[in-house]
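> everything below, folded, please.
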Amino acid sequence: MLVTLLTDLVAAAPSDATQLTGLAGWVVDVVDALGPAGVGVLVALETVFPPIPSEVVLPVAGFLAGQGHMGLATTIVAATLGSVVGAIVLYAVGAKLGRPRLRRAVDAMPLVDRGDLERAESWFDRHGGMAVLTGRVIPVVRSLVSLPAGLERMSIPLFVALTALGSAVYNSVLVGAGYLLGDRWTDVGEYSDVVNWVVIGAMVAVLAWFVVGRLRRNRRAAAA
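All right, here's what the predicted structure looks like:
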């Protein structure tokens, strides 16, 4: 699916960012106009409107960072802030509308159907707050999982923390891939399954680090 999407929306990527066309060219124009803030704006839009593919926006941002348009770390931070802002918007929509009105609103949206929302709700029902973290690697769910979080009035600080963590890992992998691949950034789409497994592995490593650190602190506190 990602390969087809990239083929339809993006021309063969030249080595010069100014020669990019289609969606990729639009990303370049926005970043040229706004700098790293443009990355944040684009990712926030991608989060709120899932049909905009992060598999294009993030690798192109990494490609631009590799060409010296902005720093790699700055790009990842801007993308993560955009993810969090977009997620908060969707959380607020879910909390404000409630389930019946939300489903009617989704039915009226182009390119998003009720099945997408129900999939996100099912993921949240099965995994609770962790769905906000792990859902970042699942297409469509990565955005829409914020809606059931809002419906259930999940703790906002926890929601923001898990969103930021999951988004930072996901964005780092895709931006980093675009940075390393350079003018071959479209290869990210061809290896989307591998990219997703890398993201999952990185999330597991981060969670393991967090849990081990918490256990060590608890043991030290108990021994004191």
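
> from now on I want contacts and neighbour counts done on CA atoms only, so please keep to that.
Will do.

> element containing the residue most central in space within the chain, please.
Geometric centre of the chain, nearest residue: Ser167, 5.1 Å, by Cα atoms, centre = their mean. For Ser167, the element it lies in under DSSP states H and E is helix 156-181.

> go on, Lys96?
Using DSSP H and E, Lys96 falls in helix 72-108.

> compute the inter-axis angle for that helix and helix 156-181.
120 degrees (axes from the mean of the first three to the mean of the last three Cα atoms, to 10 degrees).

> buried ones in helix 72-108?
For helix 72-108, the neighbour count (16 or more other Cα atoms under 10 Å) marks 72, 75-95, 97, 99, 102-103, 106 as buried.

> what secondary structure does Ala11 sit in?
Counting by DSSP: H, G, I helix; E, B strand; the rest coil, the backbone at Ala11 sits in coil.

> count of residues packed around it?
Ala11 has 16 neighbouring residues, counting by other Cα atoms under 10 Å.

> equivalent analysis for Leu151, please.
By the criterion of other Cα under 10 Å, Leu151 has 19 neighbours.

> separation between it and Ala92?
9 Å (Cα to Cα, to the nearest Å).

> check contacts around Met130.
Neighbouring residues of Met130 by Cα atoms under 8 Å, 6 or more residues apart in numbering: Phe124, Leu162.

> check what contacts stretch 170-180 and list those residues.
Taking Cα under 8 Å, 6+ apart as the rule, stretch 170-180 contacts 55, 58-66, 72, 75-76, 79-80, 136-137, 184-185, 188, 195, 198-199.

> cutoff 7 Å now
58-63, 65-66, 76, 79-80, 136, 185, 188, 199 (Cα atoms under 7 Å, 6 or more residues apart in numbering).

> buried among the residues you listed? Need that as a selection in ChimeraX.
Buried residues among the contacts of stretch 170-180 (16+ other Cα under 10 Å), as a ChimeraX selection:
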select :58,59,60,61,62,63,65,66,76,79,80,136,185,188,199
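
> tell me the two of the contacts of stretch 170-180 that are most distant?
Gly66 and Arg136 (24.2 Å; Cα to Cα).

> what about the helix holding Lys96, distance to the chain center?
Its chain's average C-alpha position is 11 Å from that of helix 72-108, according to Cα atoms, centre = their mean, to the nearest Å.

> and after it, which helix or strand comes next?
In N-to-C order, the element after helix 72-108 by DSSP H and E is helix 114-127.

> this one as well, want them side by side:
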Amino acid sequence: MISPAALGYGSRMLNAATDTALSGVAAWAVSLMETLGGVGAGIAIALENLFPPLPSEIILPLAGFTASQGNMALVEAIAWTTLGSIVGALLLYGLGALLGRERMIRIADWMPLVKVSEVLSAEKWFAKHGKKAIFFGRMLPIFRSLISIPAGIERMNLLVFGALTAAGSLIWNTVFIMAGFYLGENWHIVEQYADVLKYIVILAVVVALAAWIVYRVRAARRARAGRADPTEDSGAA
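Got it, this is the predicted structure:
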């Protein structure tokens, strides 16, 4: 039987390995951004889309922190990371369309740190929600990348896919980059609260969309009521 002490030691070793890996990703991302500026941030996020284990919850706040140090403008960081998200998503879309479902599942099974179950979950979610899955999927870890695969397999309209990807990625990237920008050297705090922030962002988007729909419905009703009311015309006559 493994003793509690041994379990505690193993846990500490695992945490240390995780911290080392995250430090490696952070150091690589900062180096890339300091060397290439906004382009480097875009490349990092494009790779994050292609390789889901790379955490955007670290890369995006780091982009904000790098912008706060004057290595690139804040708007530049947001623009390039959003472009990187689109490029990465389009590459996965293309792979899905080119290789098909069975081969993509075999590739996912071969890739380290990627689970076939996650690919299948993204596939089911896309089948159920369609366009909404693409938009909101950009705000969910792992799904942010994998949701592009079933969209490509099903040959979703490319312009619609690109527009929804751009919109969802712009919101997600902006929130995390702004957080990293204003937190400065404490950017790592964002990663600790990433799950909470994720739900706040999604809730805010849902509320904003609902408010927009209500506004448009009311405007349409007022317009129809104005056309149907003959009072003004008869009074003028």
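
> got a list of what the equivalent of Ser145 of the second structure over in the first structure touches?
By TM-score structural alignment, Ser145 of the second structure lines up with Ser143 in the first structure. Contact partners of Ser143 of the first structure, counting by Cα under 7 Å, 6+ apart, are Thr47, Val48, Pro50, Ala87.

> so what's the residue count around Met70 of the first structure?
Met70 of the first structure: 17 neighbours (other Cα under 10 Å).

> same check, this time on Pro52 of the second structure
Neighbour number of Pro52 of the second structure under other Cα under 10 Å is 17.

> quick one: secondary structure of it?
Taking three-state DSSP, the label given to Pro52 of the second structure is coil.

> what's the separation between the equivalent of it over in the first structure and Ser83 of the first structure?
If you follow Pro52 of the second structure across to the first structure using TM-score structural alignment, you land on Pro50. From Pro50 of the first structure across to Ser83 of the first structure, the span is 12 Å (Cα to Cα).

> which secondary structure element contains the match of Ser145 of the second structure?
helix 141-144.

> what's the average per-residue distance for the helix or strand just after that helix once overlaid on the second structure?
Later in the chain than helix 141-144 of the first structure, the nearest helix or strand by DSSP H and E is helix 146-151. Compared with the second structure after fitting, helix 146-151 of the first structure deviates on average by 0.6 Å (mean Cα distance after the TM-score superposition for the first structure).

> over to stretch 99-108 of the first structure?
Mean deviation for stretch 99-108 of the first structure: 1.5 Å (mean Cα distance after the TM-score superposition for the first structure).

> who's in contact with that stretch?
Gly94, Val112, Asp113, Arg114, Leu151.

> residue in the second structure paired with Gly25 of the first structure?
Looks like Gly25 of the first structure aligns to Ala27 there (TM-score structural alignment).

> roughly how far does Gly10 of the second structure sit from Asp19 of the second structure?
Counting by Cα to Cα, the gap from Gly10 of the second structure to Asp19 of the second structure is 14 Å.

> tell me what angle the helix holding Lys96 of the first structure forms with helix 114-127.
120 degrees.

> onto which residues of the second structure does helix 72-108 of the first structure map?
Helix 72-108 of the first structure corresponds to residues 74-110 of the second structure when matched by TM-score structural alignment.

> so for Glu185 of the second structure, what's the nearest residue that isn't a sequence neighbour?
Phe65 (6.8 Å; Cα to Cα, 6 or more residues apart in numbering).

> give me the distance between the one you found and Thr174 of the second structure.
In terms of Cα to Cα, Phe65 of the second structure sits 13 Å off from Thr174 of the second structure.

> over to His188 of the second structure?
Counting by Cα to Cα - His188 of the second structure and Thr174 of the second structure are separated by 16 Å.

> same question, Leu164 of the second structure
Computed as Cα to Cα, the Leu164 of the second structure to Thr174 of the second structure distance reads 15 Å.

> how about Ile107 of the second structure?
32 Å.

> likewise for Glu123 of the second structure?
In terms of Cα to Cα, Glu123 of the second structure sits 27 Å off from Thr174 of the second structure.

> same question for Ile189 of the second structure.
16 Å.

> neighbour-wise, which of the two wins?
Set Ile189 of the second structure next to Thr174 and count neighbours by other Cα under 10 Å: Thr174 wins out with 21 against 14.

> the more buried one matches what in the first structure?
In the first structure, Thr174 of the second structure lands on Ser172 (TM-score structural alignment).

> mean distance, the helix holding Ser167 of the first structure to its aligned residues in the second structure?
Helix 156-181 of the first structure sits 0.7 Å off on average (mean Cα distance after the TM-score superposition for the first structure).

> again, but for stretch 76-88 of the first structure
Averaged out, stretch 76-88 of the first structure is 0.6 Å away (mean Cα distance after the TM-score superposition for the first structure).

> one more: stretch 205-218 of the first structure?
Stretch 205-218 of the first structure sits 4.7 Å off on average (mean Cα distance after the TM-score superposition for the first structure).

> starting at the chain centroid, how far to that stretch?
24 Å.

> cool, and stretch 186-203 of the first structure?
For stretch 186-203 of the first structure, the distance to the chain centre is 13 Å (Cα atoms, centre = their mean).

> go on, stretch 97-111 of the second structure?
22 Å.

> stretch 108-123 of the second structure too?
That offset, for stretch 108-123 of the second structure, works out to 18 Å (Cα atoms, centre = their mean).

> contact partners for Glu76 of the second structure?
Glu76 of the second structure touches Gly38, counting by Cα under 7 Å, 6+ apart.
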